[in-house]
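Novice: Predicted model and sequence below, questions to follow.
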Amino acid sequence: MVVEEGKSGEGKKGNGSKTIEQIDLYSPLYLYPSDSPSLTLMQITFSGENYDLWADAVQNGLNAKNKLGFVEGAVKKVSVTEGEEETLDSVVWRQCNAMIKAWLSNVIEPRLHLSITFSGTVIKVWKELKEHYSTGNAPRVHQLKSELNDCKQAKNQSVVEYYTRLKAI
């Protein structure tokens, strides 16, 4: 994740040259200059009742930013033991974690912010939201199947509108 480049008159490492650490452009730890805490990943705001739709949109947005691994657990926290100097990876991991938490806050209704404020890492926030709001339970599945069964196209409804309603269910 860290790329080292030698800096010297000849462009080679050694003989008094300095080493500069950089984050690889394709690393999930890389933050682009356009990334900011005020960024909105998508237009859907989580209200507490639309978790599945919201989560899918957030995952799509994070995937586009190469940050999906933070919520899926693929990008592990880079820890530093007490007394050791922080590495570039540990500093950048903390920055990315904070940035993604800010992005999530931007697409969650303010009344729900306290539920994520003190969670720490993004993966903890993601797991807590999924645990509390995901609709993967039997009563909800039954409710959706009933809605699907009862769904009929209204006389003044276009095929596109009807199809969209079916897809939503």
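Specialist: The structure has been received and is ready for your questions.
Novice: alpha carbons only for contacts and neighbour counts from here, please
Specialist: Noted.
Novice: wait, what's in contact with residue 132?
Specialist: Counting by C-alpha atoms under 8 Å, 6 or more residues apart in numbering, residue 132 touches no other residue.
Novice: buried set for the helix or strand where it lies?
Specialist: According to DSSP states H and E, residue 132 maps onto helix 122-133. Using 16 or more other C-alpha atoms under 10 Å as the test for burial, helix 122-133 gives 122, 123, 124, 125, 126, 129.
Novice: Tell me the helix or strand right after it.
Specialist: Sequence order places helix 138-150 as the next helix or strand after helix 122-133, per DSSP H and E.
Novice: Which parts of this protein are strands?
Specialist: Using DSSP state E, the strands found in the chain span residues 2-7, 18-23.
Novice: neighbouring contacts of the last one?
Specialist: This means strand 18-23. Applying C-alpha under 8 Å, 6+ apart, the set of residues contacting strand 18-23 from outside is 1, 2, 3, 4, 5, 6, 7, 8, 13, 29, 30, 88.
Novice: Against that first model, consider the following:
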Amino acid sequence: MTGSEDVSTSGKDKATTPSFDPDSPYHIHPIDYPRHMHVNDSLNDNNYADWSREMNDFLVAKNRIGFIDGTIPKLEGDQPEYRAWQRSDAIIKGWITTTMEKDIRNSVKYATTVQ
């Protein structure tokens, strides 16, 4: 092995690890952090339709809508990609709850998954 090869600690090539593949829904870019607001207005009692449309578009653009619509199912702890799934789910929960007013956020922040 040469010093120029890039191998993760588990021995897998980073290019084949989902969290390093930019096309993977498990990929986390350095600018993807949970407390960043991604819609124009916080969800309140009067703007669900607009908020939902903006959040949906954002999640489609980030390749994460599958966590919401169920096409990316919850993985179990013994599955190889569980940690990557868990990280992505946590980030999406952060994105969503950050864009809610406090009263609404308090009613959903203990959900076990983003779906």
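Specialist: Received it, and whenever you're ready, just let me know what you need. Everything numeric here is computed off the predicted structure, so don't read it as measured data.
Novice: And the TM-score, once the two are fitted together?
Specialist: Scored against TM-score structural alignment, normalised by the length of structure 2, the superposed chains reach a TM-score of 0.81; 105 aligned residues with a C-alpha RMSD of 1.9 Å.
Novice: Can I get the buried part of the contacts of strand 18-23 of structure 1 as one PyMOL selection?
Specialist: Selecting only the buried members of the contacts of strand 18-23 of structure 1 in PyMOL, with burial defined as 16+ other C-alpha under 10 Å, works like this:
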select buried, resi 2+29+30
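Novice: Distance to residue 40 of structure 1 added to the contacts of strand 18-23 of structure 1, as a markdown table?
Specialist: Putting these into a markdown table (distance: C-alpha to C-alpha, whole Å) gives the following:
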| residue | distance to residue 40 of structure 1 |
| --- | --- |
| 1 | 26 |
| 2 | 28 |
| 3 | 30 |
| 4 | 32 |
| 5 | 34 |
| 6 | 37 |
| 7 | 38 |
| 8 | 41 |
| 13 | 41 |
| 29 | 19 |
| 30 | 18 |
| 88 | 27 |
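Novice: Please identify which pair of the contacts of strand 18-23 of structure 1 lies farthest apart.
Specialist: 8 and 29 (26.8 Å; C-alpha to C-alpha).
Novice: buried ones in the biggest helix by length in structure 2?
Specialist: Longest helix in structure 2 by number of residues, with DSSP state H as the criterion: helix 82-98. In terms of neighbour count (16+ other C-alpha under 10 Å), helix 82-98 of structure 2 has its buried residues at 83-86, 88-98.
Novice: all helices for structure 2, in order.
Specialist: Here structure 2 has its helices, by DSSP H, at 48-61, 65-69, 82-98, 102-108.
Novice: Could you provide these in JSON lines, with additional columns for distance to residue 76 of structure 2?
Specialist: Shown next, in JSON lines, are those (distance: least, C-alpha to C-alpha, whole Å):
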{"stretch": "helix 48-61", "distance to residue 76 of structure 2": "23"}
{"stretch": "helix 65-69", "distance to residue 76 of structure 2": "14"}
{"stretch": "helix 82-98", "distance to residue 76 of structure 2": "6"}
{"stretch": "helix 102-108", "distance to residue 76 of structure 2": "22"}
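Novice: nearest to residue 36 of structure 2, of these?
Specialist: Taking C-alpha to C-alpha as the criterion, helix 82-98 is the member of the helices of structure 2 that comes nearest to residue 36 of structure 2, at 6.3 Å.
Novice: tilt between that closest one and helix 48-61?
Specialist: Here helix 82-98 of structure 2 runs at an angle of 150 degrees relative to helix 48-61 (axes from the mean of the first three to the mean of the last three C-alpha atoms, to 10 degrees).
Novice: so where is helix 82-98 of structure 2 in structure 1?
Specialist: Equivalent residues of helix 82-98 of structure 2 are located at 90-106 in structure 1, counting by TM-score structural alignment.
Novice: How far off centre is the matching stretch?
Specialist: Taking C-alpha atoms, centre = their mean, to the nearest Å, the mean C-alpha location of stretch 90-106 of structure 1 is offset from the chain mean by 9 Å.
Novice: Comparing that stretch with structure 2, how large is the average distance?
Specialist: Mean deviation of stretch 90-106 of structure 1 relative to structure 2 after superposition (mean C-alpha distance after the TM-score superposition for structure 1): 0.7 Å.
Novice: contact partners of that stretch?
Specialist: The set of residues that contact stretch 90-106 of structure 1 without belonging to it, under C-alpha under 8 Å, 6+ apart, is 29-31, 36-41, 58, 67, 70, 77-80, 113, 121-122.
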